[in-house]
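[1] Give me coordinates for this.
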Amino acid sequence: METSVGISPLSFRLSSPQGILAVFTAFLVIISSYTIFNAIYNVYFHPLSHVPGPKLAAASWIPYARRALKGNLVPWIKRLHEQYGDVVRLSPTEVSFISGDQTWPDVYGFRTGKHKTPPYLKDRSWYSVPLNGTYSLIAADEVAHSRMRRNLSHAFSDKALKEQEVLVQGYVDLLTHRLHEKIEDAPKEPIDIVKWYNYATFDIIADLTFGEPLHCLRDRGYHPWVTLVFQAAKVTSISAIIRKYPILEKISKSLIAKEAIMKRVEFFKLSTSKVTARLEKDTARPDFMTHIIRNQESNEKRMTRAEIESNANLFLVAGSETTATMLSGTTYLLLKNPEIMKKLVEEIRGRFKSSSEITFDEVNKLDYLIAVLSEGLRYYPPVPTGFPRVVPPGGDRLSGYYVPEGTSVYVSQHAAYHSARNFAEPDSFIPERWLGDERFVDDKRASFQPFSFGPRNCLGKNLAYAEMRVIMAKVIWNFDIELVDTTADWFDQKVFALWEKAPLMVRLKPVQRA
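    I've put the predicted structure just below:
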């Protein structure tokens, strides 16, 4: 006897085309209702609803994410600050400031005196989880950061910098030597000065970190690692946006090429192997690892192997690309402003009779060079967005606005440095603003912090200053520089955490001396 299987009328109806359509429609209604409700809440009832900014940005991450993924975030943020003022809400949970004279100490400063609130911790949602699971200085928690900084500070001290000068100068001299060779081989052929600055800065930081260079200058070309660094930075930037906007996680494979992700893994493995090789060397050479190894004897400073590896990765990116970016941008600004270039040439060539006289100590006496480089950093900051921090429990009042706990806040550097609220003639390149010119007496110079501020400011700031001053001085002492394309705007660049620089084609001519 056969047994019939019963099918409920409801199951039958749901499995029909009409039933499927009804379920799908209901799902869309629920999602749409939630999205609309959430947007209304974000705009009108969220604790940040009183902060100025476009309503679409307050309602959803979409306006921010769309521009960030396209690399167009920097001009958008600048326009919003011009429209809304010092404080702008860029997304449902993110606020940008250009009132740097107040926000740097309030958010990034030491927690003493009036700043007795808990520390503003790094917003880790903007940083990829390290492949070894251990954060470097840049995103470590307060305890780990303090311990690692005590260890690493010796490698970046004034004493260490003096010991490292011979190594650094060797690569700067090799840079100018290679440029002379290139001119001799092809006197009229333009060169991409961006590449050559990168060759030098990557060789320097690799040698200081791993005990050997990448041989970019020796081989007159990029080491494969350099390309990996560029790709890793871009992947990290895009990944942060995807994590911020969960819907994008579903389509992340189309936004980030699998090959690019694998390049990041490859880079980390190569870096780790270089760390191993350096730690196995029995040498007292004046590089970073010498100081790290020496400080391993102290319980208060000792770093784990994973921390050493993560910080080595950080050094290679932070100590190379940013310096090369600054040099490239300042070179372009000098070429677009020949009167300023003329003054700088007169200062450098009038002071030194030989390239060997251009030392770390001597370039610190070149007032106009220092002003030029400061203005270059203001006009074209290597990190143009901000260093995100999370408002601590209890919230805080920043630049006149109450900002609730958990909000991501930062000083948007490019927008701050190009705002008339902070600098007179902000879109002009005028080194005299740093030399006491009365036109700029009201400039809010305290808002200018290109290496960040407070206990987490850039550990390698002094090395970066020494490097950029010596490189710029020796290049200008050796060569007359001519811009090839005088019509294009080289600053028309996208940003993925760092500037995506185009080639800067120039012609070099050796300086003729009597």
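
[2] only C-alpha atoms for contact and neighbour calcs from this point on.
    Noted.

[3] Tell me which residue is most central in this protein.
    Centroid-nearest residue in the chain: Val383, 3.5 Å away (criterion: CA atoms, centre = their mean).

[4] Which helix or strand contains that one?
    Here Val383 is covered by no helix or strand, with elements defined by DSSP states H and E.

[5] just the helices in the stretch 51-200 of the chain please.
    Secondary structure of the stretch 51-200 of the chain (DSSP state H, counting those that start in this stretch): helices located at 55-59, 62-70, 73-84, 100-103, 142-152, 158-185, 193-210.

[6] Deepest in the core, which of these is it.
    When you average the neighbours per residue for each of those (mean count of other CA atoms under 10 Å), helix 193-210 leads with a mean of 24.

[7] what's the closest non-adjacent residue to Glu163?
    Nearest residue to Glu163, sequence neighbours excluded (CA to CA, 6 or more residues apart in numbering): Pro286, at 6.0 Å.

[8] pretty sure the one you found is in a strand, no?
    No: using DSSP: H, G, I helix; E, B strand; the rest coil, the secondary structure at Pro286 is coil, not a strand.

[9] ok, it - contacts?
    Listed by CA atoms under 8 Å, 6 or more residues apart in numbering, the contact partners of Pro286 are Ala160, Glu163, Gln164, Leu208.

[10] what's the first-to-last distance across stretch 88-96?
    Stretch 88-96 stretches 5 Å from its first residue to its last (CA to CA, to the nearest Å).

[11] this one next, for a side-by-side:
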Amino acid sequence: MENSKLSFVAPYLVLGSILYFIAVVIYRLYFSPVARFPGSKLTAATGWIETYYDVFKGGQFTFQLQKWHEQYGPIIRINPDEIHVSDPDFYDVAYASSAPFEKMPKWLDRFGLPGAVQSTVQHELHRSRRMTLNPHFSKKSISNFSWFIQQRMDQLCDRLLREYKGTGEAVTLNDAWGAVTADIIINYCLGFDYNFVSYPGFVAPFTKSLKELALGIHVAGHFPWFLKLLQSSPDWLVGLLNPGMKPVFSFQNEIKKQIIKIKELDHEKQSTERHKTVFTDILGSNLPPQEKTVTRLQQEAAGVVGAAIETSKTTLSVTSFHILHNPEILRRLTTELREASFSDPEKPTWSELEQLPYLTAVIKEGLRLGYGVAQRLPRISKHKAIQYDNYSIPPGTPFSMSSYIQHTSSVFNDCFAFNPDRWLTTAKVASAPGREEKSLDRFFVPFSKGTRWCLGQNLAWAQFYIGLATLFRRVDLELFETGPEAVSAAREYFVPLPPPETKGVRATVR
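    As a prediction, the model looks like this:
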């Protein structure tokens, strides 16, 4: 009897589902507030197109956006709800420093860190969390920590000269830079030192696990239930299914222990530390108690550390390749470093290195082609429409831009060429005929802009100046079986990645 009832109802359920799907598609195509925006009708009808390019095509959605812009123009609809803009001049509007923009709520769990400042949706909550962290990442605070950056770079160079010089054995610079940047950010933010730079081949299980995490970002973003399932499972079970994640679990447990330890320290003892940790700042702030829970602080620390390692490692690897790939760039850089006058010839300070024009130009070009966070960064204006040309983006509608598309726009002549000289001229450029000419720096966005610009910007600059200057002053490197494909942006997994078959930026020590 029940089977007959089910067989009677089933066709109606199927028919109802089909009619509902048709109604949703018709609404999205013709009646949605963003129905009049240009773009593919297929992407307007369903978000599965984005999932297809991100998950099943392997991080290709960002590059597909560029193709759609070439076809449909500078402003397009990229899914049923979101608008994307490819216009270098619009970046200052999309990421205005005075605008109280919010993030997309559906991206809250994209990294599995909903309590981290980088995931925070609401503007005011983000502002309060960010204000607590900002002093910790000020230029003065980072300068006081530059001794550790120099020490870790000296340790890296000592190993290269001791273990690789004249042997013909190649070192993978991606791994070396990953170890250094991980040591720096973890020590600065959390107060403990794993000394990853001492690991064989500079390959540490933790930094290797971070790469695996990055490769799963799109699955987690499009199927958040899967990430929540993993997070709710016992560590031993996830470790059994994916042994490579064990170092991440160990790191999270270390964070938890560190939080509890700092909570138990009295204020007087904390003030005697060589530098305050992120936890010290947050726990001593005026944030409400729910902002100081162990879970939220774990997420905050994991978010800061994970983002900093991958972006810095990528930029340093890209920059190192192009320096070594172009003998003239290498010659000019080493000549400038060799002939510059420093207060301590062995260990120039960050502020002294900032005065070197060619080193600065090399770093900026490395940041341009490293792209920072390559994925688009959606924003929402809750109460005010955003105007672009003849289009008005309705309040509450997500709109976004991408540093990859920005840094490969026509503003940068021969955009894929590594050309530090572009930063040594004072000439201004226009993004299109008839538009106002601006300094090239106005279009330079590796750390984004606005109220949500990269928290670790100063730490990144310090690493780039001290790291590259120390390496190329002390070590004579030569590329080993490495071509431009090793630093090409072929996939987007939060940061740009080269094709999977590449082996990284490899070099020998002469």
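
[12] returning to what we had before: just give me the closest of the contacts of Pro286 of structure 1 to Val229 of structure 1.
    Leu208 (16.9 Å; CA to CA).

[13] Tell me which residue of structure 2 matches up with the closest one.
    Aligning on TM-score structural alignment places Leu208 of structure 1 opposite Tyr188 in structure 2.

[14] now for the residue nearest to the centre of structure 1: what does it line up with in structure 2?
    Using TM-score structural alignment, the partner of Val383 of structure 1 in structure 2 is Val373.

[15] do you know how far Gln457 of structure 2 is from Glu254 of structure 2?
    Between Gln457 of structure 2 and Glu254 of structure 2 the computed distance is 25 Å (CA to CA).

[16] Tell me which of the two has more neighbours.
    Gln457 (18 against 15; other CA atoms under 10 Å).

[17] Now for that one: which residues touch it?
    Phe137, Phe447.

[18] how far away is it from Leu265 of structure 2?
    Taking CA to CA, one finds Gln457 of structure 2 at 29 Å from Leu265 of structure 2.

[19] Check Thr46 of structure 2 too.
    53 Å.

[20] hang on, the earlier thing: turn the helices of the stretch 51-200 of structure 1 into TSV, columns for distance to Arg397 of structure 1.
    What follows is those, written out as TSV (distance: least, CA to CA, whole Å):
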stretch	distance to Arg397 of structure 1
helix 55-59	19
helix 62-70	24
helix 73-84	18
helix 100-103	10
helix 142-152	22
helix 158-185	37
helix 193-210	40
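
[21] can you give me the strands in the stretch 401-510 of structure 2?
    477-479, 491-493, 495-497, 506-509 (DSSP state E, counting those that start in this stretch).

[22] Nearest to Thr311 of structure 2 among the ones you listed would be which one?
    Minimum separation from Thr311 of structure 2 across those (CA to CA) falls at strand 495-497, 6.4 Å.

[23] who's in contact with the closest one?
    310-311, 314, 370-375, 487-491.

[24] my guess is Pro388 of structure 1 contacts Ser408, does it?
    Yes: assessed by CA atoms under 8 Å, Pro388 of structure 1 is found in contact with Ser408 at 6.0 Å.

[25] Find residues that contact each of these two.
    Joint contacts of Pro388 of structure 1 and Ser408 (CA under 8 Å, 6+ apart) are Asp123.

[26] what do we get in structure 1 for Ile259 of structure 2?
    Matched to structure 1 by TM-score structural alignment, Ile259 of structure 2 sits across from Val275.

[27] Enumerate every residue touching that match.
    For Val275 of structure 1, the residues meeting the contact criterion (CA under 8 Å, 6+ apart) are Phe210, Ile308, Glu309, Ala312.

[28] can you count the residues close to the counterpart of Ile83 of structure 2 in structure 1?
    Using TM-score structural alignment, the equivalent of Ile83 of structure 2 in structure 1 is Val95. By other CA under 10 Å, 23 other residues sit near Val95 of structure 1.

[29] Tell me which residues touch Val95 of structure 1, please.
    So Val95 of structure 1 contacts Val87, Val88, Arg89, Thr407, Ser408, Val409, Tyr410 (CA under 8 Å, 6+ apart).

[30] do Val403 of structure 1 as well
    Contacts of Val403 of structure 1 (CA under 8 Å, 6+ apart): Pro47, Leu48, Val391, Gly395, Asp396, Arg397.

[31] So for stretch 469-485 of structure 2, what gets flagged as buried?
    469-473, 475-480, 482-483 (16 or more other CA atoms under 10 Å).

[32] What is the neighbour count of the closest residue to the match of Ile83 of structure 2 other than its chain neighbours?
    Spatial nearest neighbour of Val95 of structure 1, excluding adjacent residues (CA to CA, 6+ apart): Arg89 at 4.4 Å. Around Arg89 of structure 1 sit 25 other residues, with neighbours defined as other CA under 10 Å.

[33] how far away is Arg89 of structure 1 from Tyr401 of structure 1?
    Using CA to CA, we find Arg89 of structure 1 at a distance of 11 Å from Tyr401 of structure 1.

[34] number of nearby residues for the alignment partner in structure 1 of Ala460 of structure 2?
    With TM-score structural alignment as the criterion, Ala460 of structure 2 lines up with Ala464 in structure 1. By other CA under 10 Å, the residues close to Ala464 of structure 1 number 20.

[35] give the contact list for Ala464 of structure 1.
    Gly319, Thr323.

[36] does Pro92 of structure 1 really touch Tyr41, like I thought?
    No: at 9.8 Å, Pro92 of structure 1 does not count as touching Tyr41 under the criterion of CA under 8 Å.

[37] where do the contact lists of the two overlap?
    Ala59.

[38] Which one's more surrounded, the two?
    Each of Pro92 of structure 1 and Tyr41 has its neighbours counted (other CA under 10 Å); Pro92 has more, 25 against 16.

[39] residues touching Tyr332 of structure 1, list them.
    Shown in contact with Tyr332 of structure 1 (CA under 8 Å, 6+ apart): Leu483, Trp490, Leu504.

[40] Filter these by whether they're kept in structure 2.
    Retained in structure 2 (both residues aligned by TM-score structural alignment, their matches' CA atoms under 8 Å) from the contacts of Tyr332 of structure 1: Leu483.
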